[in-house]
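> Below: sequence and its predicted model.
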Amino acid sequence: MAVSVERFHPHYPDMELLDTDAIATREPSVTAGRRGQVMAISIANEYTAVNSHKLARSFEQQVRVLRPDYEIQLGCSVRAIHQGEHGFRIDSDNGSLLARVVVVSAGGHSLLFAKRMGYGKHYACLPVAGSFYHTPKLLNGKVYTIQSEKLPFAAVHGDPDLLEPEMTRFGPTALVLPLLERHNWRTLADLLRVTQPDLPVLKVLFTLLGEAEIRRYMMRNILFELPGIGKRLFLDDARKIIPLLQVEQLTFAKRVGGIRPVMIDKQALKLHLGEAQINPGTGIIFNMTPSPGATSCLGNAAKDFATIQELMA
């Protein structure tokens, strides 16, 4: 762990290596009742969470003030995107728009639009839903457990809930669902269009299930969703962070969490971990597999904007 601090410290100057006593001063619930000594990497003087909904709203409001000549259309569905000789035609519920450059950031549906236009044929989609549990406020900041190298899913972590200040949120779980959008069964048909169960897709899935640790992990995460037994099983994972946590303190966070469409690379026969983008260089960009917590959304937007400037030059 000390080696990791030395490696990353030039990029994160506020990073510190904490021993048990130092952890106890910042996160007493993490050390209370814990046996043995522990260490942690900490960054104390940086923002670690943003209300992305309010951030997006603020961008919208600023655009309306600074550029009243810009048109913003919200709450409408894009039916199709057509590529022509001089750009693109976007058909939506509000009519059609013409554009020289288009950026599609719609999760798994980005891949659906890409395939309709003949791009991304070597990709399929594994939709992974994330759920969370709430407790009374137990943590002052974000606390992450160590990620297993064999698992392609995020390790459990706990953090204050921005929308519920008196709550701490633990998760995510990882449940494979046949949907492109959580709680919307109409997207089942879209998933079937994006991911046809051909031989490369089946090979990737069988390889995943061939790992005993992944099989156990996926089975536990299915059980996490069940009433009663779910939170008792999840308690073991949450106690990695809060050793004295009691099952009575856990409450399943209903309708919290969405779906992350993990890309399956059918040519390389493996999961494409992290974010994925299709940019054929024709003026259209497809962003898939967004960061679940919008961690790098502004960084991605800046990169896309730089690409747009090049295309518009």
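Great, that's in hand. A quick note: this is a predicted structure, and the numbers were derived from the prediction, not measured. Residues are numbered from 1 along each chain as shown.
> only C-alpha atoms for contact and neighbour calcs from this point on.
OK.
> can you pull out the helices in the stretch 101-250 of the chain?
Secondary structure of the stretch 101-250 of the chain by DSSP state H, counting those that start in this stretch: the helices cover 108-116, 188-194, 199-209, 212-224, 229-238.
> And those helices: which comes nearest residue 21?
Evaluated over the helices of the stretch 101-250 of the chain, closeness to residue 21 peaks at helix 229-238, with 21.1 Å, by CA to CA.
> List the buried residues of that closest one.
Within helix 229-238, the residues scored as buried using 16 or more other CA atoms under 10 Å are 230, 231, 232, 233, 234, 235, 237, 238.
> Which single one of these is nearest to residue 169?
residue 238 (10.1 Å).
> follow-up on the earlier one: of all the helices of the stretch 101-250 of the chain, which lies closest to residue 15?
That would be helix 229-238 among the helices of the stretch 101-250 of the chain, by CA to CA, at 24.4 Å.
> For that closest one, name the packing helices and strands.
If you count contacts as 3 or more CA pairs under 8 Å, 6 or more residues apart in numbering; DSSP states H and E, helix 229-238 packs onto helix 212-224.
> Quick one: list the elements packing against the helix it packs on.
strand 175-176, helix 199-209, helix 229-238.
> Specify the angle between it and helix 229-238 in degrees.
Orientation of helix 212-224 against helix 229-238 (axes from the mean of the first three to the mean of the last three CA atoms, to 10 degrees) gives an angle of 130 degrees.
> Alongside the first one, take a look at this:
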Amino acid sequence: MEEANEKRLIIVKQLPEFEEHLHLIKEEAEKRVADAMQMVVSEETVKTVKKVRAELNSEFSALEQSRIAAKKAVMEPYERLESIYKTCVTDVYGPANEQLGSKIADVENGLKEAKKEKVKAYFEECCVAANIDWLKYEQAEITVTLSASEKSLKEKAKSFVSRISSEIGLIETQEHADEIMVEYKQTLLLADSIRLIQRRYEALQKEKEKKERIAAEKALKAAAAAKVSAECAEQNPPQANPAPPAFKPPTETTVQQRMDESVEMAPPAAQKEPVPSNREILQLTFTVRGTRTELRALKQFLTEGGYDFE
């Protein structure tokens, strides 16, 4: 095998000589470029400078062609070698490496899974002993590797359950333990869970005190307003206005009595002075309210009395 490896060695002998030629070209190129850069570009010399620039570009293009040709000449044998190498080496070793790796992974994953199941079973036993029925194995975040011993992994599981049990005991001594436990089951962060519930109740207490303060202020304002109103009422008592007498519609008897009184109050006819032929006619306007029967009686009285009315 060692003899075969020695035969596969590739030695390039012409590269140093080729590299020496490049150094020689570099010195000449730097000199020509330096001469060109010292030229003054003006309206009179611009054509000359353009000609020098074209010559430099032509030289550079020729060198590039030489480089590309050299690269192709060098790469052709290597590309043929690479094709043979792929067929004889890569295509042989590559699949073998992948297949063996897959088989090894299957065995190692099986070993890790078996170890994980044992650790998980021990974890659940610890939970039962600690009277914790909600804790999950995944929450412990125990990484099972081939190098880690089963004993060390079980110690991690036991330590984790013990810590959770201790923190549960501490939570049970806290105010608002039920709310804290709800948060703790989600995060397993004791300090954060306690702090969160404490801040929540502090915020609720502040809101309650704010509402009570506002209600007290409203009550004080209402009491002050009532006191001022009472004082004003004592200083300026309201004067009662007598209620107007209730209207009683005139009856036929009442109208007759009033007419009789008017007649009695009038002076006797013998004492009156002679009434001139052109007596003065006066008009009296008033409103009478009563039932339909009462109003009809009044109308009949006026008609029979010879009064001119509308």
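It's in. Because the structure is predicted, anything quoted here is derived from the model rather than measured.
> Could I get the TM-score for this pair?
Overlay of the two chains. TM-score (TM-score structural alignment, normalised by the length of the second structure): 0.15; 73 aligned residues with a CA RMSD of 6.0 Å.
> Dump the helices and strands packed on helix 212-224 of the first structure to CSV, plus distance to residue 6 of the first structure.
Formatted as CSV, those follow (distance: least, CA to CA, whole Å):
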stretch, distance to residue 6 of the first structure
strand 175-176, 36
helix 199-209, 34
helix 229-238, 29
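> Follow the chain on from the longest helix anywhere in the second structure and name the next helix or strand.
What stands out as the longest helix in the second structure, according to DSSP state H, is helix 190-235. Using DSSP states H and E, the helix or strand that directly follows helix 190-235 of the second structure along the chain is helix 252-265.
> Could you list the residues in contact with that following helix?
Helix 252-265 of the second structure is touched from outside by 294, 297, 298, with contacts defined as CA atoms under 8 Å, 6 or more residues apart in numbering.
> I'd like the next helix or strand past it.
helix 292-304.
> list the buried ones in that following helix?
For helix 292-304 of the second structure, burial by neighbour count (16+ other CA under 10 Å) applies to 294, 295, 297, 298, 301.
> Could you name the helices and strands sitting against that helix?
Checked by 3+ CA pairs under 8 Å, 6+ apart, helix 292-304 of the second structure has helix 252-265 packed alongside it.
> tell me the angle the helix it packs on makes with helix 292-304.
Helix 252-265 of the second structure and helix 292-304 are oriented at 30 degrees to each other (the same axes, to 10 degrees).
> quick one: contacts for residue 168 of the second structure?
For residue 168 of the second structure, the contacting residues are residue 181, by CA under 8 Å, 6+ apart.
> what about residue 65 of the first structure, distance to residue 54 of the first structure?
Residue 65 of the first structure is 17 Å from residue 54 of the first structure, where distance means CA to CA, to the nearest Å.
> what does residue 40 of the first structure give?
From residue 40 of the first structure over to residue 54 of the first structure (counting by CA to CA), the distance is 31 Å.
> Those two - which one has more neighbours?
Taking neighbours as other CA atoms under 10 Å, residue 40 of the first structure and residue 54 compare with residue 40 leading, 18 against 10.
> Setting aside sequence neighbours, what's the nearest residue to the more buried one?
Nearest residue to residue 40 of the first structure, sequence neighbours excluded (CA to CA, 6 or more residues apart in numbering): residue 18, at 5.2 Å.
> Please tell me I have it right and the one you found contacts residue 41.
Yes - shown here, residue 18 of the first structure and residue 41 form a contact pair, counting by CA atoms under 8 Å, at 6.1 Å.
> if I pick residue 57 of the first structure, what's in contact with it?
Residues counted as contacts of residue 57 of the first structure (CA under 8 Å, 6+ apart): none.
> Over to residue 103 of the first structure?
Taking CA under 8 Å, 6+ apart, we find residue 103 of the first structure in contact with 284, 285, 286, 287, 304.
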